[in-house]
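Visitor: Structure for the following, please:
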Amino acid sequence: MQRMFEGFDFTNFWEDSEYALKEYVSEMPSDELIASVEQELGYKLPASYIWLMKQHNGGIPVNTCFPTDQTTSWADDHVAITGIFGIGREKAYSLCGEFGSQFMIEEWEYPAIGVAICDCPSAGHDMIFLDYRECGPDGEPKVVHVDQEWDYKITPLSDSFEKFIRGLVNEEDFELED
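Guide: Next comes the predicted model:
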């Protein structure tokens, strides 16, 4: 079996601000919690996502942008995230938290294509989802950007959660082009 995130340096990955710790970061998830969250959401979470959440359960990464080859409501060439939802229920921005995946689907009418895993700086007007439409609820989901402002347009980002995390870049990479 392939090792998760082999060769990837997480040393300066997380921005552990007071806000991040209060709103996003949960205690390390137990196997029982992971199973109950998966049951509640109706989807098996990717092994790479579970692995990362067992290292640091949710939070705000230092690198918050993901390059795209399609224009979105955020930018011509990238999307931005505010944070990554942890596995849990206690934090507002966790998978089953107050502003978690089901909230986005039920209250904001996002398409029920999978699991919302990252919020974006638009305060709910776009989100990053694990997209299970092709693989089914037990498969390896793709990562997509869903744009409420553009009639819930779905923009593919990555074939896997691990590739999504590896592809995050710093916002400064885009500031020069503005």
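Visitor: For the rest of this, base every contact and every neighbour count on C-alpha atoms.
Guide: OK.
Visitor: element containing residue 130?
Guide: According to DSSP states H and E, residue 130 maps onto strand 126-131.
Visitor: Touching that strand from outside, list them.
Guide: For strand 126-131, the surrounding residues in contact (CA atoms under 8 Å, 6 or more residues apart in numbering) are 81, 113-120, 141-149, 161.
Visitor: which of those residues are buried?
Guide: 81, 113-120, 141-148, 161 (16 or more other CA atoms under 10 Å).
Visitor: Quick check, residue 77 in contact with residue 69.
Guide: Yes - using CA atoms under 8 Å, residue 77 is in contact with residue 69, at 5.9 Å.
Visitor: and the longest helix for this protein?
Guide: Ranked by residue count, the top helix of the chain under DSSP state H comes out as helix 31-41.
Visitor: Next secondary structure after that helix?
Guide: Once helix 31-41 ends, the next helix or strand along the chain (criterion: DSSP H and E) is helix 47-55.
Visitor: Now that following helix: buried residues?
Guide: Residues 48, 49, 50, 52, 53, 54 are the ones in helix 47-55 that count as buried (16+ other CA under 10 Å).
Visitor: Please generate a structure for the following sequence too, so the two can be compared:
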Amino acid sequence: MPPFESFDFSSFWKTSDYATREYVDVTPNAETLAEVEKRLGYKLPAAYVALAGNQNGGMPIKTAHRTDAPTSWAQDHVAITGIYSIGWEKANSLCGSFGSQFWIEEWGYPDIGIYFADCPSAGHDMLCLDYRSCGPAGDPSVVHVDQEFDFKITAVAPSFEAFIGSLEDGANFDID
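Guide: Below is the predicted model of the structure:
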């Protein structure tokens, strides 16, 4: 079954000038996808590519995902600001100025995969496609990496598609 076959994207993305300026890029073609994967050293999950076919990067309306372990953000969830586009033109794209390699090289995040979503903490925690168990061509899980807790890695979702499908409204949670 193709990724997101029954997913309704009509109310997934938040529209804003900031999202358009910092995250949203044109739909990637095969050449762009190949170049991004080459630069990153990983094959992107089919679900990530499918999401970019709907809209390539942006700020989702639902920004919270439940966790089984506490993080520096909350006891029971993580929050994201935006999802990086496939490309290098936007600052918040996978290969952009604040892309995956930036977090590894400049902030010291562990080199375990692709950092694809930033959090409201402005860099003190990130979401990552974790390729440690599947290898660079496999289907990665999603983890939260917490710079504030010595780069603690917390499992979030078994796949990117599961992550997107389980995002919730942040108002469902108490951040105290």
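Visitor: And the contacts of the longest helix of the first structure?
Guide: Outside helix 31-41 of the first structure, the residues within contact range by CA under 8 Å, 6+ apart are 44, 45, 87, 88, 95, 96, 101, 102, 115.
Visitor: Which one (most neighbours) among those residues?
Guide: residue 87 (32 neighbours; other CA atoms under 10 Å).
Visitor: wouldn't that one be in contact with residue 57 here?
Guide: Yes - contact criterion CA under 8 Å: residue 87 of the first structure and residue 57 qualify, at 6.4 Å.
Visitor: what residues are shared contacts of these two?
Guide: Shared contacts of residue 87 of the first structure and residue 57 (CA under 8 Å, 6+ apart): 26, 29.
Visitor: Setting aside sequence neighbours, what's the nearest residue to the residue lying farthest from the centre of the second structure?
Guide: Going by CA atoms, centre = their mean, the residue of the second structure most distant from its centre is residue 176, 24.3 Å out. Once flanking residues are discounted, residue 176 of the second structure sits nearest to residue 74: 7.1 Å by CA to CA, 6 or more residues apart in numbering.
Visitor: returning to that earlier point: after superposition, how close is the strand holding residue 130 of the first structure to the second structure?
Guide: Its aligned residues in the second structure lie a mean 0.2 Å from strand 126-131 of the first structure after superposition (mean CA distance after the TM-score superposition for the first structure).
Visitor: For that strand, what is the distance to the chain centroid?
Guide: Relative to the centre of its chain, strand 126-131 of the first structure is centred 7 Å away, using CA atoms, centre = their mean, to the nearest Å.
Visitor: The longest helix of the first structure versus helix 47-55: what angle between them?
Guide: Helix 31-41 of the first structure runs at 130 degrees relative to helix 47-55, counting by axes from the mean of the first three to the mean of the last three CA atoms, to 10 degrees.
Visitor: how about helix 31-41 of the first structure: buried residues?
Guide: Within helix 31-41 of the first structure, the residues that qualify as buried are 34, 37, 38, 41, counting by 16+ other CA under 10 Å.
Visitor: Equivalent analysis for stretch 10-28 of the first structure, please.
Guide: Buried-residue list, stretch 10-28 of the first structure, by 16+ other CA under 10 Å: 14, 16, 20, 23, 24, 25, 26, 27, 28.
Visitor: so the third one, which of the three states?
Guide: Applying DSSP: H, G, I helix; E, B strand; the rest coil to residue 20 of the first structure yields a three-state assignment of helix.
Visitor: Show me the helices in the second structure, by range?
Guide: For the second structure, helices defined by DSSP H occupy the ranges 17-22, 30-40, 46-54, 100-107, 160-165.
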